[in-house]
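1. structure for this input, please:
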Amino acid sequence: MGSAAAGNRRARTRQRLVPAGHRAAVPVAGLDLERGSPHRCRCPPRPTSPGQRELRRHRRSVAVAVRQPAEVVCHNDFAPYNMVFTDRRLAGVVDWDTASPGPRSWDLAYLAYRLVPLAHPDNGDAIDSGLGERARRLRLLCDAYGSEHEPARILQVAVHRLHDLAAFTKARADQGQENIRSHVGLYRRDARWITAHADQLGRDVA
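-> Predicted coordinates for the structure are as follows:
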């Protein structure tokens, strides 16, 4: 896969796409949300076939509420599995079905959860790395974002984000999507793991 330096460059490329997307989304978020309107964000209807009409119904069923402060339009699922690469370089992000206005830290915390990763070692999606390496990657992500967000703050938001995701997933499972019910316990376990290791993960690293 190349040297550690090359890996760091790829990580920075991924991380910088978040602030770039957020900067582009600021005018959109500001149109309706500066007054704190409680509307929900949904994809525009384009039902040109039975399959697309079904997709539209699905998207409307998973509309995501606005979160305050509504600084930008958040992707809400910004993770490697929604990234598109060309010649090993990040070219774009797909799957905006659940995008909604919210705080910058909401997307950044979820990206940290997936990329650092901020997950229990038994989580099958997590890479095998120690706390020191994860602390370094978290600092790298926060620095690459280029804002006031510090690792300690992102860890707090990540815990909140995972508990919120667990509640969202449980509601979907209760509505009939039983295949995702096991994710509820996984998200809650990962949130507890972050809380238990917050001091080590949030420390300053060289």
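2. C-alpha from now on. contacts and neighbour counts both.
-> Fine.
3. and residue 90, that one's in a helix?
-> No: according to DSSP: H, G, I helix; E, B strand; the rest coil, the state of residue 90 is strand, so it is not within a helix.
4. tally up the residues packed near it, please.
-> Residue 90 has 17 neighbours, counted by other Cα atoms under 10 Å.
5. name the residue closest to the centre of this protein, please.
-> residue 110 (3.0 Å; Cα atoms, centre = their mean).
6. what sits closest to that residue if chain neighbours are left out?
-> Using Cα to Cα, 6 or more residues apart in numbering and skipping residues adjacent in sequence, the residue nearest residue 110 is residue 158, 6.3 Å away.
7. hmm, the one you found is touching residue 116, no?
-> No: between residue 158 and residue 116 there is no contact under Cα atoms under 8 Å: 11.6 Å.
8. run the chain-centre distance for the lengthiest helix in the chain.
-> Using DSSP state H to define each element, the chain has its longest helix at helix 4-33. In this view, helix 4-33 has its centroid 12 Å away from the chain centroid, taken as Cα atoms, centre = their mean, to the nearest Å.
9. please give me the structure for this one as well, since I'd like to look at both together:
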Amino acid sequence: MPDDRGMTFDEEPLSGGNVSAGVVRVGDTVRRPAGPWTPAVHALLDHLHSVGFHAAPRALGLDERGREVLSYCPGVPTWPERFDLMEPRSALTRVGHIIRDFHDAVAGFTPPPGARWRVLYPQAGDEIIAHHDLAPWNLIAGTDSWAFIDWDTAAPGTRLWDLAYAVVSFVPLSAEPALRRGDPVERMRALVEGYGLEDEDDRRRLIGLTAERARAMHDLLAEQAARGNAPWERLWREGHGRIWRANADHILDNRQRWEDGLLG
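-> Take a look at the predicted model:
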């Protein structure tokens, strides 16, 4: 099919993540199914680029089939095959920097009148428009730059709620021993220091929010699976709900030790 410059490219299905049905690459663009939230998300992406935050795709409107068009971010997803990219402390610090840059950039964003967001998680506040899925499966690591993709779940939230999920997923705070990487306190410290979270009360609250965030993922899967909604119904059947519940329990079991380490 032709791109916006009239050049013809084949559609290349893109995989990765848990919600990739209908996502294709066309030349240097990505086409995805649009939804009622798409205009608000595109306004958000336009704002981010206008203030100099480039670790996100650019919004390029809709194509002739009503799909949203985004700029293609070259690189590889860092989960699962490339999670070794997150092994150095410097990589987690870099992730923390990117998230802080995003949160600072979005602080000046005013949603368009009547903005509709895809609200899937509890709204822990409306401090910012949060990404809500800052995770290695949504981080594209390129040679020259890294970028977060899949902004369709952007919605009102708080900085700490957004950061808590990044801590859960990038450290990761997993109940599965095979998924753990090194000392969780040292990895948390690298990410949090990259973010610049210095306040002790905020660090203490962050640890508590990681357990709440993991539990929220379990509850989302349970609710959507009960309604028969894809792709969550499939993920529930594959055991992701059990995994997230176990992660929440694992965090609670270790909360005091990790909190002491992060504060110490």
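10. sorry, back to before: so which elements touch the longest helix of the first structure?
-> Using 3 or more Cα pairs under 8 Å, 6 or more residues apart in numbering; DSSP states H and E, the elements in contact with helix 4-33 of the first structure are strand 72-74, strand 89-93, helix 104-115, helix 131-145.
11. that one: what's the following helix or strand?
-> strand 40-41 (DSSP states H and E).
12. thinking again about what came up before, what's near enough to touch the residue nearest to the centre of the first structure?
-> For residue 110 of the first structure, the contact set (Cα atoms under 8 Å, 6 or more residues apart in numbering) comprises 76, 77, 78, 79, 158, 161.
13. corresponding residue for the first one in the second structure?
-> The one in question is residue 76 of the first structure. Alignment note (TM-score structural alignment): residue 76 of the first structure maps to residue 132 of the second structure.
14. verify the contact between that match and residue 154 for me.
-> Yes: the criterion here is Cα under 8 Å, and residue 132 of the second structure meets it with residue 154 at 6.0 Å.
15. more crowded one of those two?
-> The residue with more neighbours, out of residue 132 of the second structure and residue 154, is residue 132; 26 against 22, by other Cα under 10 Å.
16. for that one, list the residues it contacts.
-> 121, 153, 154, 155, 157, 161, 162, 165.
17. what separates it from residue 151 of the second structure, distance-wise?
-> According to Cα to Cα, to the nearest Å, residue 132 of the second structure and residue 151 of the second structure sit 8 Å apart.
18. again with residue 70 of the second structure
-> According to Cα to Cα, residue 70 of the second structure and residue 151 of the second structure sit 11 Å apart.
19. what does residue 203 of the second structure give?
-> Remark: distance between residue 203 of the second structure and residue 151 of the second structure (Cα to Cα) = 26 Å.
20. next: residue 30 of the second structure.
-> Taken as Cα to Cα, the span from residue 30 of the second structure to residue 151 of the second structure is 13 Å.
21. for residue 119 of the second structure, same thing?
-> Computed with Cα to Cα, the distance linking residue 119 of the second structure and residue 151 of the second structure is 12 Å.
22. same deal with residue 200 of the second structure?
-> From residue 200 of the second structure to residue 151 of the second structure the distance is 30 Å (Cα to Cα).
23. and those two? Which one has more around it.
-> Higher neighbour count among residue 200 of the second structure and residue 151: residue 151, with 21 against 13, using other Cα under 10 Å.
24. just confirm that one is within a strand.
-> No: applying three-state DSSP, one finds residue 151 of the second structure to be coil, outside a strand.
25. what is the nearest of the contacts of residue 110 of the first structure to residue 8 of the first structure?
-> Nearest to residue 8 of the first structure among the contacts of residue 110 of the first structure, counting by Cα to Cα, is residue 79 at 16.7 Å.
26. which residues touch that closest one?
-> Listed by Cα under 8 Å, 6+ apart, the contact set of residue 79 of the first structure reads 110, 111, 114, 115.
27. ok, the residues you listed in the second structure, which still hold?
-> Checked against the second structure using both residues aligned by TM-score structural alignment, their matches' Cα atoms under 8 Å, the contacts of residue 79 of the first structure keep these contacts: 110, 111, 114, 115.
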